[in-house]
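Chemist: sequence and predicted structure below; questions after.
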Amino acid sequence: MSQTAPWRHRGDRFRHPAKTITFAFAGAVAVGTGLLSLPFATRTGQRTDLVDALFTATSAVCVTGLVTLDTASHWSWFGQAVILLLIQAGGLGIMTLATLLTALLSRRLGLRARFLAQAETKSLDLNNLRGVIARIVLFSLVAEAVTTVVLTARLATVYDKPFGTALYEAMFHAISAFNNAGFSTHTDSLSRYVADPWICLPVVGAVILGGLGFPVVFELTRNWRHPARWSVMTRITVTLTVTLLLAGTAVFFVAEYSNPDTFGNLGAPASFLAAFFASAMTRTAGFNSVDIGAMRPESLFASDILMFIGGGSAGTAGGIKVTTFGVLAFVLWSEIRGEPHVNVGRRRIPTTNQRQALAITLLSIGAIVAATFTLVSTTVHSLDAALFEVISGFATVGLSTGITANLPTHAHLLLVALMFGGRIGPLTLASALALRERTRRFELPEERTIVG
C-alpha cells in the first residue's frame, strides 16, 4: 500500500475527466496560438501579436467567433486553415477525437477512456461508446457536407463565383455554422446575403442541428414519430429550442422592422428571414446578416437573454444550455404549486440535477457580472455594449456590437478567459481546478431558515 499510494496521488489530478478535458482544450489553444503566430499565417508575412493570436485561437477552439483581426483580410490560406481545424476540433470535442483515435488504433476502449469521452459528449450510453463517437463524427461530417453542397451551388450559379472559391467559402461557412463558431471569410459576415434564403436557411439549419446536441439528435432519429417516448432531456431541448426560436423571431421582427439601419429597407419577407436568422444566431452561432451595433436596445436585451440561455447540451452551442434553463423553470413551477418533487411528464428530476442547474446558472451570472463591471470600469464603452460583449464571449456566441477590436489588451485577455470558461463549462472548470473530491461521512442536523 505504501508503494502504490504516492503513484496514485500524483496521477489523481489527471484521472478526473474534467481536469483532462480542461488540459486538452488548453493544449489545443496553445498549439493554435503557436501556429497563428507564424509569419506565413498572415497575408503580409508578418508575425501576429501574441495576444491577437491567443484570442483568435481561443475563439476558434471554443467555437465562439469573436475576432480582433478580420479573418478574410488578415489571415492567409494557412491561417484560415488553422482556424478551420481548430473550429472542427473544438466543436467535436478534444476528448471525442482522442477517444476515436484510441478506438481506431487499439480497437478497444478502456474504462478511463470511456469516462473521458462521456464527459465531453454527454453520452448516456457507456456500453457502446465507440459506436456513439463514430455516429457523432459521421453525423457532423454529413451535415457539414450537405450544407457545403447547397451553399456551393448557390454561390457558383447565382453569384457567379469560380467553383474553387465557391467551394472554399461554402465549406468554411458550413463547418463554422455546424460548430456554432461564427467565423466568416467575409468582413461583413453574412450581411450581403441578408435576403437570400438559399444562403441563410442552410446556415441556420446547420446551426440548429449542431446546437441541439448529439444525444438529442440521435434520439430524434429513432423516435421522432413518438414524442411520448422522448427522454426528459429531449423534451426540454426540443420544446425550448422551438419556443425560443419563435419568440426571438417575433421580438426581432417587431423591434427592427421600422429601423432603417437594420430591417427598415428589406420588406416584410426579407425582414422575417432576417429576424429568424438573428434569433437562430443568438443561440451561440455568431453570424450576423445585419449590423448588430445598429440594433435597438430592446433587440440587444433580447439577444442577451437568448445568448445566455444558449443551445442544447452535448452539442456545439454554448450558454448555460436550454436543459439547465428548463430544469430551473420546472423547479420554479413545482415550488409555486407546492409539489414535493420536480416532475417533467412522468419522470422526476433528481435533486442533484437541480443543484447542478442552480450552480451553473449562479456561477455564470457571477462571471458575467464581474466581467461586465471590469469592462465598464476600465473602458469607455457603455453598459449595454459591455454586457453584450461579455455574454457573447462567455456563452461562446461570437456576436458583437463592433467593439471587440478596439478593446484594450486586458479586456482581450478577459474575453479569452470567458470564452475558455464558457466552452468547457463553469462546473467542469471548477472541478478541474479542485485538488480532489471530498466525501462527507456524516450528516449535520437540519435547520430551516427564512427565505425571501
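Modeler: Thanks, I have the structure now. Numbering: from 1, shown residues only.
Chemist: contacts, neighbours, all on C-alpha from now
Modeler: OK.
Chemist: what about the strands in the chain?
Modeler: For the chain, the strands defined by DSSP state E cover 343-344, 347-348.
Chemist: can you tell me which of those strands is packed in deepest?
Modeler: Comparing the strands of the chain by mean neighbour count (mean count of other C-alpha atoms under 10 Å), strand 343-344 comes out on top with a mean of 18.
Chemist: and the comparison structure, right after this:
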Amino acid sequence: MGRGGRFDQRSWLGRLRDAVDGFVKHSPSRFAITIFASLILIFTLLFSLPIARAGEGSGTPLHDALFTAVSVICVTGLATVDMATYWSPFGNFLVFIGVNIGGIGVLTLASILGLVISRRLGLRSKLMAASDTNPSRIHVGPVAERQAIKLGEVGGLLATVAISALVIEGTIAIAMIPSMFAAGYDAFHSVWYSFYYSAMAFTNTGFNPNPGGLEPFEHDYWMQSLLMVGVFLGSLGFPVIFALARAWRQPRKWSLHVKLTITTTVILFVLGAGMFVLLEHSNPRTYGQLDAGATVFQSFFMSAMTRSGGFATVNMHDLYGSSQLVSSMLMFIGGGSASTAGGIKVTTLAVLFLAAVAEARGAPSMEAFGRRIPRDMLRLSVSVVLWGATIVAVSSIIILQITKAPFENVLFDVISAFATCGLSTGLTAELPPEGVYVMAATMFMGRVGTVTLAAALAASQRRQLFKRPEERPIVG
C-alpha cells in the first residue's frame, strides 16, 4: 500500500512535469508570459494586504495595487502613489524583491522556473533561455549566424544573470553608502537606501525610497555617477555582460550583437547628452542656472536616464517641448536586448540604420563589423517598431480620451510606460482608475516585448509549401 502511495505520488509529479514540458514545447513564449502574469497577480495580492501599506487602515485599492505590481515586475518605475511614504517596510521589501525578479527577464525567468520544476536544464529550457538572448529564435527558430550566447552556454548565462546582478548591485550599493551619510541619514537608512537605489539603477526601474527622491543628492555627482553606471550596465543586457566577462580584453572575439549593442548605446548616450545641452542650457527651470560643467554633467545624466533609467534631477514637466520629444525618442529606443531596459532595443535601431545605409549604397545586403546580417533581421526589426508604435498610439488615444490632458504629456508618459522607463510629467499619478488600467497594460506589453507577444498570440507557425507569383508595389 505504501509502495502504491509513493508510486501514485511520483506519477502525479511526473504528470505535472510532463504537462509543463508539453506547454513549454508547444509555446515557450506563452509559458514565459504566463509565469510573468502570474507573478504580477501574486504581487498585486501582496500589495493589497493592509500590512503592505504604511500606517493603520485598509489595504491598497485594486487599481493602485495592480499598477504597482506591474510597474515593479516590469521594472518600469512609474507610480500612482508616493513610493517613499505610501508603503510599509514590508511593502518596500516587496518592491525591492520584485524589481530584482522582474529584472532577470521574461524568458530567462521562465527558464529558471522550468529548471526548478524539472530539476534539470534540458534542451527545451536551453532553447527558451537562449531565445531571450536572440528573439529571432522565437520568430524563425534556431539561426545559423553567430550569437552572443550559444545554446550550450545557457547554463553559464543563467549563472551570469544571478552573479552579475549580485556583484554589480552590491558593489554600487557599498560605494553609495558615503553619499547617504553625507546626506544626513543614519546607519540603517544609509545601508537600506544604498541597496535600494543600487537595485533600482541596475534594474533600470527608478523608484526612490526616500522622501524627496534625488533632491538631497542634487549636487552629489558621485552618487549620480554611480546611478549612471548601474543604469548603463543594466541596459547592456546579460548576453553582453556575459561576453564581456569572458573576453573583455579581446574585442575581436566579441559577437556582432555585442559590438552593435555597445556601439549604438555609446553613440546614443553622447548624442542624447549633446541634444540636452543644446536645448536646455537656457531653460531657467532646468539647467539655465547651472554653470557649463554642471550643465554637461546633468545632460549626460538625463541622456542615461531617458534610455530606461527613470531617475531625474529635474521635473520632466519643466523641459522644453523639444527636449520632451528627444526624451521620448530615447525612451522609445531603450536599451539592449535581454536587458533590464525596455523600448524597441538598440540593436533594432542599428539594423534599421544599416538597412537604410545598404539601400542608399545599393549594397545587396546589410553588413557591420565584417559580418553580413540576414534580411530576416530587417523584417523582424520592422515588426518590432510597428508593434511598439501601435501600442503607443492606441494607448495614447485611450488616455487622451479619458483624461483630456495635453497631448505632449500623455505621449511622454505612455512612451515611458511602453519603454518601462519610469519618467513622468506628473500625469500618471493623476490618472483615474480606468486610465491606470490602460497604463498598466501598456507597461506589461512593453516589458514582455513585442516579438515575444506576437509569437505568443500566434496559434502556430504555418508552413507554406508553395510560393505565390512575385510583384513589386511602388514604395516611397
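Modeler: Great, that's in hand. Values in this document were obtained by computation on a predicted structure and should not be read as measured data.
Chemist: TM-score them against each other, please.
Modeler: TM-score for the superposed pair, counting by TM-score structural alignment, normalised by the length of structure 1: 0.94. Supporting figures: 445 aligned residues with a C-alpha RMSD of 2.1 Å.
Chemist: for residue 258 of structure 2, see how far away the equivalent of residue 291 of structure 1 over in structure 2 is.
Modeler: Residue 291 of structure 1 maps onto residue 315 in structure 2, with residues paired by TM-score structural alignment. The gap separating residue 315 of structure 2 from residue 258 of structure 2 is 34 Å, by C-alpha to C-alpha, to the nearest Å.
Chemist: higher neighbour count, those two?
Modeler: residue 258 (23 against 13; other C-alpha atoms under 10 Å).
Chemist: aligned partner of residue 333 of structure 1 in structure 2?
Modeler: Checking TM-score structural alignment: residue 333 of structure 1 goes with residue 357.
Chemist: same question for residue 363 of structure 1.
Modeler: By TM-score structural alignment, residue 363 of structure 1 lines up with residue 387.
Chemist: in structure 1, what residues pair with stretch 291-299 of structure 2?
Modeler: Stretch 291-299 of structure 2 maps onto residues 267-275 of structure 1, going by TM-score structural alignment.
Chemist: for the matching stretch, which residues meet the burial criterion?
Modeler: By 16 or more other C-alpha atoms under 10 Å, the buried positions in stretch 267-275 of structure 1 come out as 270-275.
Chemist: what would the residues you listed look like in CSV with distance to residue 390 of structure 1?
Modeler: Compiled in CSV, the buried residues of stretch 267-275 of structure 1 are given as follows (distance: C-alpha to C-alpha, whole Å):
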residue, distance to residue 390 of structure 1
270, 30
271, 27
272, 28
273, 27
274, 24
275, 23
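Chemist: between these, which is closest to residue 405 of structure 1?
Modeler: Ranked by distance to residue 405 of structure 1 (C-alpha to C-alpha), the buried residues of stretch 267-275 of structure 1 are led by residue 274 at 25.1 Å.
Chemist: got a list of what that closest one touches?
Modeler: Contacts for residue 274 of structure 1 (C-alpha atoms under 8 Å, 6 or more residues apart in numbering) come out as 194-195, 263, 289-290.
Chemist: now residue 65 of structure 1
Modeler: So residue 65 of structure 1 contacts 59, 181-183, 285-286, 396-399 (C-alpha under 8 Å, 6+ apart).
Chemist: what lines up against it once you look at structure 2?
Modeler: Matched by TM-score structural alignment, residue 65 of structure 1 corresponds to residue 77 in structure 2.
Chemist: alignment lookup: residue 90 of structure 2 to structure 1.
Modeler: Residue 90 of structure 2 maps onto residue 78 in structure 1 when the alignment is built from TM-score structural alignment.
Chemist: distance check, the nearest residue to that match once chain neighbours are set aside against residue 62 of structure 1.
Modeler: Excluding the flanking residues, the one nearest residue 78 of structure 1 by C-alpha to C-alpha, 6 or more residues apart in numbering is residue 41, at 5.4 Å. The gap separating residue 41 of structure 1 from residue 62 of structure 1 is 20 Å, by C-alpha to C-alpha.
Chemist: residue 74 of structure 1 reaches residue 45, doesn't it?
Modeler: No - assessed by C-alpha atoms under 8 Å, residue 74 of structure 1 is found out of contact with residue 45, at 9.9 Å.
Chemist: measure the residue nearest to residue 78 of structure 1 to residue 167 of structure 1 for me?
Modeler: From residue 41 of structure 1 to residue 167 of structure 1 the distance is 21 Å (C-alpha to C-alpha).
Chemist: next one: residue 332 of structure 1
Modeler: Counting by C-alpha to C-alpha, the gap from residue 332 of structure 1 to residue 167 of structure 1 is 49 Å.
Chemist: higher neighbour count, those two?
Modeler: residue 167 (20 against 13).
Chemist: list the contacts for the counterpart of the more buried one in structure 2?
Modeler: Applying TM-score structural alignment, one finds that residue 167 of structure 1 aligns to residue 191 in structure 2. Neighbour list for residue 191 of structure 2: 173-174, 177, 180 [criterion: C-alpha under 8 Å, 6+ apart].
Chemist: can you check residue 197 of structure 2 too?
Modeler: So, once contact is read as C-alpha under 8 Å, 6+ apart, residue 197 of structure 2 ends up touching 173, 206-209, 227.
Chemist: measure it to residue 426 of structure 2 for me?
Modeler: According to C-alpha to C-alpha, residue 197 of structure 2 stands 21 Å off from residue 426 of structure 2.
Chemist: quick one: the helices in the stretch 151-300 of structure 1?
Modeler: 163-178, 197-212, 214-223, 232-256, 268-281, 297-309 (DSSP state H, counting those that start in this stretch).
Chemist: tell me which of those helices lies nearest to residue 108 of structure 1.
Modeler: Using C-alpha to C-alpha, the helices of the stretch 151-300 of structure 1 put helix 214-223 closest to residue 108 of structure 1, at 22.2 Å.
Chemist: matching residues in structure 2 for the closest one?
Modeler: Using TM-score structural alignment, the residues of structure 2 aligned to helix 214-223 of structure 1 are 238-247.
Chemist: that stretch vs structure 1, mean deviation?
Modeler: Comparison of stretch 238-247 of structure 2 with structure 1 after fitting gives an average deviation of 2.3 Å (mean C-alpha distance after the TM-score superposition for structure 1).
Chemist: buried residues in that stretch?
Modeler: By neighbour count on 16+ other C-alpha under 10 Å, the buried set for stretch 238-247 of structure 2 is 238-244.
Chemist: most surrounded residue in the contacts of residue 274 of structure 1?
Modeler: residue 263 leads the contacts of residue 274 of structure 1 on contacts (other C-alpha under 10 Å) with 27 neighbours.
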